[in-house]
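*Asks:* Below are the sequence and a predicted model for it; my questions follow.
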Amino acid sequence: MIDSAIFRAYDIRGVVETALTAETVRRIGCAFGSEMQRQGLERACVGRDGRTTGPMLRDALVDGLLSTGVDVIDIGMVPTPTLYFATHHFETGTGIMITGSHNPPEYNGLKMMMAGGALYGDQIQTLYQRIVADDFAQGEGQLQITDVLAAYHSRIVSDIKLDRPLKVAVDCGNGVTGVVAESLLRDLGCEVTMLFDDVDGQFPNHHPDPSKPENLNDITKAVLDNGLDLGLAFDGDGDRVGVIDNQGQVIWPDRQMILLSEDVLSRNPGAPIIFDVKCSRLLAEAIENAGGQPVMWKTGHSLVKKHLADLKAPLAGEMSGHIFFKERWYGFDDALYVAARLLEIFSKRSESVAEIFAAIPNSINTPELNIHFAEGEHHAFMAEFSKLAWDGAEVSNIDGVRADFVDGFGLVRASNTTPSLVIRFEADTAAGLARIQDQFRAAMLNVAPDLELPF
């Protein structure tokens, strides 16, 4: 029996040996290859991150794919964006990355793309249905083992030009960016101080998730102790980056997006820039002020990636740290490339990174808050919560309920990856934040009086 819970909204993920076994992954390979055959696709790229279970799952996945008659290009241990790059470089449009992203060490998973688009939702369920029905194509595919890191590296270096060298600390968190980050940044012209760049799937130093402030202590100390220009902290598989300025302040992704948007819009006036419902309303204002069209969209890297392609937007970003460049790049989320683009902007300015961001408006906001539910009950809560009326607010229902007031916003949405609610607040003042939280507290308790709220 295969555990259906591992087939999630944007990917496949589970604890290895219990939910995600080698046999399960082999059968996923069979299903994926069969779906490729149905669509007339002949070749898939396969990569893996630095988790200890990666080689075993790679063998199982490749075995399954080859058994359906599709050819496999194995690019070895690489960051997730390098796998995305390989699908362009080898013109397959199709690939699978074996990665547990920022989950604990016992997890692993698969991020998949086919015919140029990320697999999500019903497409992932289609694979599950094929496995249940044992509906697999038969054949004998060919395996090619090749390196693509050098091509990826040189593609970024040929695109990015720094006007002056920057002093940068880099924390790879023992994730897979350790295979490329140092050489890439040195070749761009940076002076680099490396932390935890040996790939170790047990993550012995700290968890490789830069969206959590407690994981940024080491990089902050390195920047301050050495008087560096900035710090970069990558997640486990290299599709998100945390940024620390020269004063040790965290530059959260929605503020990174303000700077990136202004830069992109200077060359692409009037273009749409996409961001998810968790982002600051100051981002929308900044996009408008820079002559762009702000487009708020649902959270989820696969959903944002598709919307970017649909709207032909040059840039999109999520509060979680997934940032997607179509201008000069391929439209996938790539933390190494995003870091390089930020460095390029910083190098053209005489001010320090802290001074650059001090000139960008800021707000008072909460981190992402979560309330955990029994499986499915968070959707039942949202069905009721979304019926409520909000006085004095502009309400968006594209993903949960986001109420924008004159001086701030509140958001409650159902997570697509765990049975929980995701909550966030922002305001111009502490008093405004308290008022918006009071309004949301009353509304949420109106729907579920026993709810324990984290605010």
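*Replies:* Happy to help now that I have it.

*Asks:* Please count neighbours and contacts with C-alpha atoms only from this point.
*Replies:* Fine.

*Asks:* show me what contacts Arg281?
*Replies:* Applying C-alpha atoms under 8 Å, 6 or more residues apart in numbering, we find Arg281 in contact with Gly408, Phe409.

*Asks:* State the distance from Arg402 to Ile160.
*Replies:* 37 Å (C-alpha to C-alpha, to the nearest Å).

*Asks:* Put this next to the previous one:
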Amino acid sequence: MRDLKQLVKAYDVRGVVPDQWDENLSRAFGAAFVQVTGASAIVVGHDMRPSSPSLSRAFADGAAGYGADVVLIGLCSTDQLYYASGSLDLPGAMFTASHNPAEYNGIKLCRAGAAPVGQDTGLSEIRELVESWTADDDTVTVPARDVAPGALSEQDTLRGYADHLLGLVDLTAIRPLKVAVDAGNGMGGHTVPTVFDGLPIDLVPMYFELDGTFPNHEANPLDPKNLVDLQAKVREVGADLGLAFDGDADRCFVVDERGEPVSPSAITALVAAREIARARAAGEAEPTIIHNLITSWTVPEVVQELGGKPVRTRVGHSFIKQEMAVTDAVFGGEHSAHYYFRDFWRADTGMLA
């Protein structure tokens, strides 16, 4: 029998397809998600992995079978799914295995308003429910519910997502920039052109073709070897900076004009400085900034110097979002290049806003 405790992690579902999970199990996760959250409607999106369309559709069918209407937004980045959850005020499911190899897939779940779903906020209940429906031979039988099935519909959220991101910053003072972007054949190739459209940016695209087999390199910018192509391109074209995204484009690594990687802790401190200034100008006396346990001590030092309040938290997006909600933090950053904005439903976004 499949060990769902290995498949269901602390704050997402992730494993090898079809060895650890498949469409039948995904359908059960959809039904369980609706039962645990009590949702009458949800939104579902997926990345470019070969298994993502069928897994996400099976999940949607399971959710609809338990009475929930399902809004399908198709190909999207993880933060685009969070945008849809926030703007539509619906629980959401994103099918992606982030930076993992092609044979993996997974689900990131959230409640309405992009509120995180982790082990302590519903994910363990979902796992236990699916386990109760799974037989020793790994067949999954989802009990029928005496409800009218939900309706499936499609909606394009990319333009709305881009407009929301652009609305978070003052673009009047932006100067022309040459920016090299390595999407790693992941969802950055889908979102970056629309987000950058109309800005004074000379975009130098790298590996924008959506391909979940990752033919050029792993979409994991945390590994230095996956930044080599971007570093070379920045030096070759004289770019002002380079950006590298992971597979679902909710992490963004920065390379400076010399082709040298910039620590995510340094980026956290820089963005925190801007967010503190904005919040103080709006009347907040001591804006809170979240950083995780393994970011540089530079981050809390900068935050304190600028009149903010630094708060440390555990590693992991669900823990950081939860702490941001408790403290009403304006911004949060991780060593892994996840960045969180209060004005983006406290959800992680690779787009540095």
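*Replies:* The structure has been received and is ready for your questions. Nothing here was measured: the structure is a model prediction, and the numbers come from that model.

*Asks:* Mind listing residues that contact the lengthiest helix in structure 2?
*Replies:* Assignment by DSSP state H gives helix 264-281 as the longest helix of structure 2. With contacts defined as C-alpha under 8 Å, 6+ apart, helix 264-281 of structure 2 is touched by 253-254, 286-287, 289, 295-296, 298-299, 302-303, 306-308, 330-337, 339, 352.

*Asks:* Just the buried subset of those residues, please.
*Replies:* Among the contacts of helix 264-281 of structure 2, the ones that count as buried by 16 or more other C-alpha atoms under 10 Å are 253-254, 286-287, 289, 295-296, 299, 302-303, 306-308, 330-337, 339, 352.

*Asks:* Where helices are concerned, which of the residues you listed count?
*Replies:* Filtering those for helices - DSSP H - leaves Val299, Val302, Val303.

*Asks:* For the second one, which residues are in contact?
*Replies:* Residues in contact with Val302 of structure 2 (C-alpha under 8 Å, 6+ apart) are Ala269, Ala273.

*Asks:* any idea what it aligns with in structure 1?
*Replies:* Val302 of structure 2 maps onto Ala286 in structure 1, with residues paired by TM-score structural alignment.

*Asks:* Now do the end-to-end distance for stretch 95-109 of structure 1.
*Replies:* 14 Å.

*Asks:* what about the residue most central in space within structure 2, distance to Phe319 of structure 2?
*Replies:* With distances taken as C-alpha atoms, centre = their mean, the residue of structure 2 nearest its centroid is Thr78 (3.5 Å). Shown here: Thr78 of structure 2 relative to Phe319 of structure 2, a distance of 17 Å by C-alpha to C-alpha.

*Asks:* ditto for Arg145 of structure 2
*Replies:* For Arg145 of structure 2, the distance to Phe319 of structure 2 - C-alpha to C-alpha - is 33 Å.

*Asks:* neighbour count winner among those two?
*Replies:* Phe319 (19 against 11; other C-alpha atoms under 10 Å).

*Asks:* Just to check, that one is in contact with Val326?
*Replies:* No: using C-alpha atoms under 8 Å, Phe319 of structure 2 makes no contact with Val326, being 10.7 Å away.

*Asks:* Correct me if wrong: Arg58 of structure 1 contacts Arg48.
*Replies:* Yes: the criterion here is C-alpha under 8 Å, and Arg58 of structure 1 meets it with Arg48 at 7.1 Å.
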